[in-house]
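In: when you get a sec, could you give me coordinates for this:
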Amino acid sequence: MSKVNFIFALHFHQPTGQLKRINERIFENSYKLLLDVFKSFSDLRFTIHISGPLLLYLAKNHPEWLEEVFKLGDLGSLEFMAGSIGESILPIIPRDDRELQIREYIKIFEELSGFKPRGLWIPERIWEPHLPEVIGRLGLEYVFIDDSTLTKTGYPHDLAYYSWITEDSGQVVRVFFIDAGIRYILPWEPPQRVLEYLIGKIKEGDPARLILWGSDAEKFGEWMDSGHSRSWLYAFLDLMRRNRSRVSMIHPSEYLREYGVKGLLYLDTGSYDKMLEWSRGFFRNFLVKYKEADNMHKKMLWVKKKLEKAGDLPRELRVEYLLAQCNDAYWHGLFGGVYLAHLRQAIYEKLIKVERWTEEKSNYFSSENFRKIMVDFDYDGLSELLLETPMQNLYIKPSDGGTLFEYDVKIKGFEHNLQDTMTRYGEPYLNKPGFNPDWYRRVSWRLHLWSPDTGLYDWINNTPFKDMSDLALKNHHVAPGEEGEVVLRALGGFYQYGSPPVMVAAEKRVRLTSNGHTTLFRVRNIGDREFTAKLGIEYHVAWKIDRENEAKPYYIINGVSRDVSEGGVFSTERITIKSPIYPGIRLESNTQHEVWVAQLSSYSRTEKGFMEIPQGLAVMFVEQLSLKPGEEYETSISWILEI
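Out: Reported below is the predicted structural model:
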């Protein structure tokens, strides 16, 4: 009687920067459950991958769980797959980092377990044709990718029921294809239905037929109720025991030893079907859609350049650098991804730590403590202005309204990007009444000339046609300034229906201080008639998230402490954002202003439904202006870290 081979592979993963509460909840509800299942069915064959960030977390917090899992490996029940220590999207990181990611994972896994994994789990199954060159050279035998990659290349789907070989530059790797059909019914339909699906793939006289289920372990106990997960798994695996003559649970290495491969294939870029939908067919498109994802990616590349001049990192920092390449914060689909501020913050923390080490090791600043660099930081064909000192970085985008888009604190123990806020993008699932996507990137120093009737609600919710000038998006020119300062200048228009624009000159003069910076803003009417508007100077501040205890941030204005979710309109010259785990972050003007304050929140769809996710505090300094020809207004605003 013919049978079908079945690889049951579970991918355990939590990202760099995950909240401790969530890690512990999933451990209790899912990972402990799965360990019980593995023990109860130790006569069956399971394949598992534990992602690098989770492996390190478990080694520190739950070593007893790992020890029990590794015992099952000794018994032959579990086969382990390697990964990248940062669970990074391998094609989007530098080529030598790809190899380093995998080598570091194998090294740490061997130190903890005594096993050398034979296969490689590819994060999000993002496949590009050059990957075999790295994977094969590291001696790994096989990978899992999705059947959608096979069909996207143009091959018939029936080829997915076998293992194949592919190569690049003479380095080979065996490929198993995850079957989408079983992934959509296991564990969502009754166990008997899954068994019938498996038996339905039997081909008489063909003992090499194979079905691979490879997906998230967290589906059991986290996505699906823990009690139901337990009963489902016990029922399903009992069916596997009782139907061994028709379905053979097998490890990938066993399959290769017994059946080998069908032959040679070359494959297109790919991933699972939903990822292809979310990314418009190619993962790197996320770096185009989400400026915040692109910002982290290009920050990583910038730090990489500094690393090349500093030599090898100490191992602890090397792991930090690799963990900063963790994929979750760089994309968005059904999961929170780039919208989750605590994940982005963790990426920046680790990159800034590594950056500080490279600067110290390479004597980057030499005898000077201030570097001004014009460089195409984000590879969009336009130069950005980077201001760097040993204690802080200010990254400025002249072409986007002369705005501050990254503000790094490099002080040891306080590594943080104060400007790590998130723009609200249009998403297919966000058709809520009243939701208007942001028409500009939510960063700082942006100038608006609002119509006189504009208020806080209009600004934070993007009421159309309220900004009557083009200064917010205007290209700014970098001009010479005094020693230790930079100047940005732009010429824009103030527009009123039925009249030609009034020309307006804007200037931003920036000077760094020991614990922050001060920006002098000037607006001058260089037109031939008077205009009246509300001048708005926009800031966004990312408070430091407490990932351990989730202590709440707050702000102080006019001596009163307020929750960050409590916005309002105030008359004041300063506002201080506080986090229990971080020094105060103060915005302070040299004169009193009307100040609009609102929590910047985005909406994300997750496997548990819609979430409102705080991204930072939005602050607008407002001044009612009536400027006649030749008149100007100026004010200065300081951004101060209270340290």
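In: rest of the way, CA atoms for contacts and neighbours
Out: Fine.
In: for the stretch 451-600 of the chain, what spans make up the strands?
Out: 477-479, 485-494, 502-513, 516-525, 531-541, 554-557, 560-563, 568-579, 582-606 (DSSP state E, counting those that start in this stretch).
In: ok, for residue 12, nearest residue in space, not its chain neighbours?
Out: With sequence-adjacent residues excluded and distances taken as Cα to Cα, 6 or more residues apart in numbering, residue 12 is closest to residue 50, at 4.7 Å.
In: buried deepest among the strands of the stretch 451-600 of the chain, which one?
Out: Highest mean neighbour count among the strands of the stretch 451-600 of the chain (mean count of other Cα atoms under 10 Å): strand 531-541, with a mean of 22.
In: can you name the residues that contact residue 589?
Out: 573, 574, 635, 636, 637, 638 (Cα atoms under 8 Å, 6 or more residues apart in numbering).
In: in JSON lines: the residues you listed, plus distance to residue 537.
Out: Formatted as JSON lines, those follow (distance: Cα to Cα, whole Å):
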{"residue": "573", "distance to residue 537": "13"}
{"residue": "574", "distance to residue 537": "14"}
{"residue": "635", "distance to residue 537": "10"}
{"residue": "636", "distance to residue 537": "10"}
{"residue": "637", "distance to residue 537": "9"}
{"residue": "638", "distance to residue 537": "12"}
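In: ok, so of these, who is nearest residue 54?
Out: Nearest to residue 54 among the contacts of residue 589 is residue 638, at 40.2 Å by Cα to Cα.
In: before we move on, the earlier item: turn the strands of the stretch 451-600 of the chain into a markdown table, including distance to residue 106.
Out: As requested, the strands of the stretch 451-600 of the chain are exported to a markdown table (distance: least, Cα to Cα, whole Å):
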| stretch | distance to residue 106 |
| --- | --- |
| strand 477-479 | 48 |
| strand 485-494 | 47 |
| strand 502-513 | 44 |
| strand 516-525 | 42 |
| strand 531-541 | 39 |
| strand 554-557 | 43 |
| strand 560-563 | 45 |
| strand 568-579 | 38 |
| strand 582-606 | 31 |
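In: now show me the structure for the sequence below, then we'll compare the two:
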Amino acid sequence: MNCPKCNNKIDGNFCKTCDKDLKIIYLKLAEDYQTKREYAKAIEYLNCSLNYIDSIEEITEVKDQIRSIEFSVFNDSEEIDDELNIIIKEKNEDYIYSGFKKLILITFICIILFGSIEYGKKWYVHNKKIPDTVIGNRVLNTALLFHLNQNISSNADIADKASYYRLLKILRKHKNLKFNIHISGTLIQSLLWYSPETIELIKDGLKDGQFELLGSTYSQNIIYSTDDISNRWQIERHLEIIDDVFNYKPIGFWNPERTWTNSISDLILNYGYKYTFIENNILKKSGTNFDEHVIRTFKNNLVVINDDYEFISLINNAIDEGDYELNRENQGANLSKRAPSYKNLFSYIRKIYEKDSDSTYLLNYAEDAEAFGLWDLRDGYTPEYDFKNLDFLLSEINSKKWINLVKYSEIINNNAVENLESIEDGTAKWMNKAAMGIGNYSEKGYKGWFDFNQHSPKLDYYRKQHIKYQNMILNIKNTENKAVKNLKKLAKDVFMARQYEFGCTGISGTDEEWSYNTKYETWENIKLVNIIIEVINSINNYSESIYEKDINNDGIKEIIVVNNHNFYVFSKSRGGRLLYWYDMMKGIEIVGGTLAVNTNYPYYDDNVLFFNTNYKNNLRFINPEPELYTYLEKVKLNIKIKALNEIGHLYKSENKNRYEFDNFYNYEINYKIIEDEDNNKELLFYTDSFKKIISFSKTGLTINYEYNNNIIEYLEVFSEFQPGYHSIANHGKSILENKFEDDFISIYNIIDNIGLNIYVDNIYKPTEIEESFMGILSKIYLKNNGQIKIIKY
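Out: Here you go, the predicted model:
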């Protein structure tokens, strides 16, 4: 059998030439023919695809698509044919024939004309010579700014491997060129765990004077969309993290999504910032009298720098040269001096240079770093090509003596050509379009971003949540109690992290999803502030107790245990899982992961356990190079696992060639409070075949297990421990020391001086550990009557 697309022989159900399964090929062909309005052919290919689909859901979806085409295109075909025949009979056949000949002639002329124009354009670009001489000893000041940003999530790891690390490596390779970097606070915390090597590259660039680092808001909330207290907290926290990690004081402010109102100027000037950025469309509306590339001031104080969208697009096209070749054999890092994207880019730079007769221009490129690698990976292309093209491009820029790459701080002083007393309110072009339903992260039913910002029911709801939890934090009494101080800092970080990109379209779900009551963790988990406030209240009014309360405001009551200055939260609705554990003497989180989010997961409740899907099953849809492919195939995205999650491994079934499982962490479970011989209270979680007895002491927890060993062969208990979670987020994995044996695990935080020793009795097989996100994931395998003892020290 041959491939329906390339006509080459196929191997099984896979075409090596197209590098795709037959199912995907048929579906793509159907889509192409439907676009061409060749509906019969589209239906034919859709029917063919059904032979290679196993999923009931996919089969139903394809059949619905076939019915939709048939209904919309062929439903009234008989009536249409009758009417058409009557009309044709009434017309003169010679007239039709004559018109048809004219149409063919006009079409033929148009094809030739269009082809000639396109050929002429390509010939012109291909043969165009770009002057490379220096005019009058002047240079064109040019700035390249790369914006690195991700939430506190596993997405940061993938973005780093696909984009950030290799981008920074290429920049550092060209050490005589200067660059500008912005990295969000949430990404800094994520990379301190996932890739401290990337952080070190930035540190090295700063130390050598090659990089300039910009500040912003901690979690990239849009200042226009959030209240004044939130904005001040956000700016202060980002400055604090930059100082702690890089020992650096930025003077440039990355204004998220370029959403501008004049009051932003005073806000950022108060924090020592001297310059920021405004898109050229906003400047044009503001009555500027000079070329968009000159440097300006706002009210003679804040320097404002133009974002040149055309320049951004031209560089991106050059970086992507070779990505979009239809023939896979022609794909590659194809940027060269003869490439059209090269000619277009340097023609544009040269045009700006020749206009800049007074040497007052700054040509500015400010772009998301994900444009280098991650977007390619998402769209099924090879990230590696971007970095080879970038390497070539930077070498070319370096060779041109009339281009001067600068750090902003080198040119902002005394170089302003124009002062603006007022600048029109405005936002990024892409986001204004997205609010109108155009492009990525789009919404529906709005006239533009300002309409969305004012009338979005989702934004309105979360703004009220901001005020609610902000007031909770502000109402924490000033105290010298170190534990309360530590927890207040954590509460503020949780609050701000859950304002991630607040105000952007399409973030934390869309308004349409919101109308169906679908929420996402990104913003919804601001309610985790409730837990930390409850711990603080328990510290201030200490009393040992066991009680039920919906502590995380998810509509489910949890079991709270306050014992020996430890604060525990257990889930009775999900198998007695340990959701949270705080040391009340130090104000330290040990279990919980309150900062992290499962970015793309709808919010259900705070009791449920989600395993992040790995990339292994999605690799056929993307095209990473071998090294990245190997990493994505093996990477495990362990995030917010919590502790004491049990799986009962059942004996092998006689009729099935696999083991079956009983996931106790998925079920609502009975519980009761019992007393031991010394009148100490214990928690008993139980089903007909399973018991988990938890006892509490000054040093921690002891968990004893009993199960029906006629059904269950062994018990697996997996737990995520993060002793000193907030300090791990702020310092990274280097502060954790761990070791393990078959029946013992030790985890120690050298900053907070807190650790856990975990002893296991009656093991079924040796204990295992692996990294989670900002913690250690343990896997313990127990026989019946097994025991886990967790000692905090």
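In: circling back: what lines up with the residue nearest to residue 12 of the first structure in the second structure?
Out: In the second structure, the residue paired with residue 50 of the first structure is residue 183, using TM-score structural alignment.
In: OK, contacts around its match?
Out: Counting by Cα under 8 Å, 6+ apart, residue 183 of the second structure makes contact with 147, 148, 149, 214, 215.
In: report the buried members of those residues.
Out: Among the contacts of residue 183 of the second structure, those classed as buried by 16 or more other Cα atoms under 10 Å are 147, 148, 149, 214, 215.
In: out of those, who's nearest residue 663 of the second structure?
Out: Using Cα to Cα as the measure, the one of those that approaches residue 663 of the second structure most closely is residue 149, at 36.2 Å.
In: pull the number of nearby residues for residue 737 of the second structure.
Out: The local packing of residue 737 of the second structure (other Cα atoms under 10 Å) involves 12 other residues.
In: state the helix or strand in which the nearest residue to it once chain neighbours are set aside lies.
Out: Leaving aside its sequence neighbours, residue 737 of the second structure sits nearest to residue 748 (Cα to Cα, 6+ apart; 5.1 Å). Take DSSP states H and E as the rule and residue 748 of the second structure turns out to sit in strand 744-749.
In: quick one: that strand aligns where in the first structure?
Out: Counting by TM-score structural alignment, strand 744-749 of the second structure falls onto no part of the first structure.
In: which helix or strand lies directly C-terminal to that strand?
Out: Using DSSP H and E, the helix or strand that directly follows strand 744-749 of the second structure along the chain is strand 754-772.
In: give the buried residues for the next helix or strand after that following strand.
Out: Using DSSP H and E, the helix or strand that follows strand 754-772 of the second structure in sequence is strand 775-792. For strand 775-792 of the second structure, the neighbour count (16+ other Cα under 10 Å) marks 775-784, 786-792 as buried.
In: what do you get for stretch 452-463 of the second structure?
Out: Neighbour-count burial for stretch 452-463 of the second structure, counted by 16+ other Cα under 10 Å, picks out 452, 453, 456, 458, 459, 462, 463.
In: isn't the residue nearest to residue 737 of the second structure up against residue 755?
Out: Yes - under the criterion of Cα atoms under 8 Å, residue 748 of the second structure makes contact with residue 755 at 4.0 Å.
In: list the contacts for residue 463 of the second structure?
Out: By Cα under 8 Å, 6+ apart, the residues touching residue 463 of the second structure are residue 226.
In: on that earlier part again, pick out the most distant pair among the contacts of residue 589 of the first structure.
Out: 574 and 635 (13.2 Å).
In: tell me the helices and strands packed up against the helix or strand hosting residue 729 of the second structure.
Out: Taking DSSP H and E as the definition, one finds residue 729 of the second structure inside helix 725-731. Applying 3 or more Cα pairs under 8 Å, 6 or more residues apart in numbering; DSSP states H and E, one finds that helix 725-731 of the second structure contacts helix 185-194, strand 588-591.
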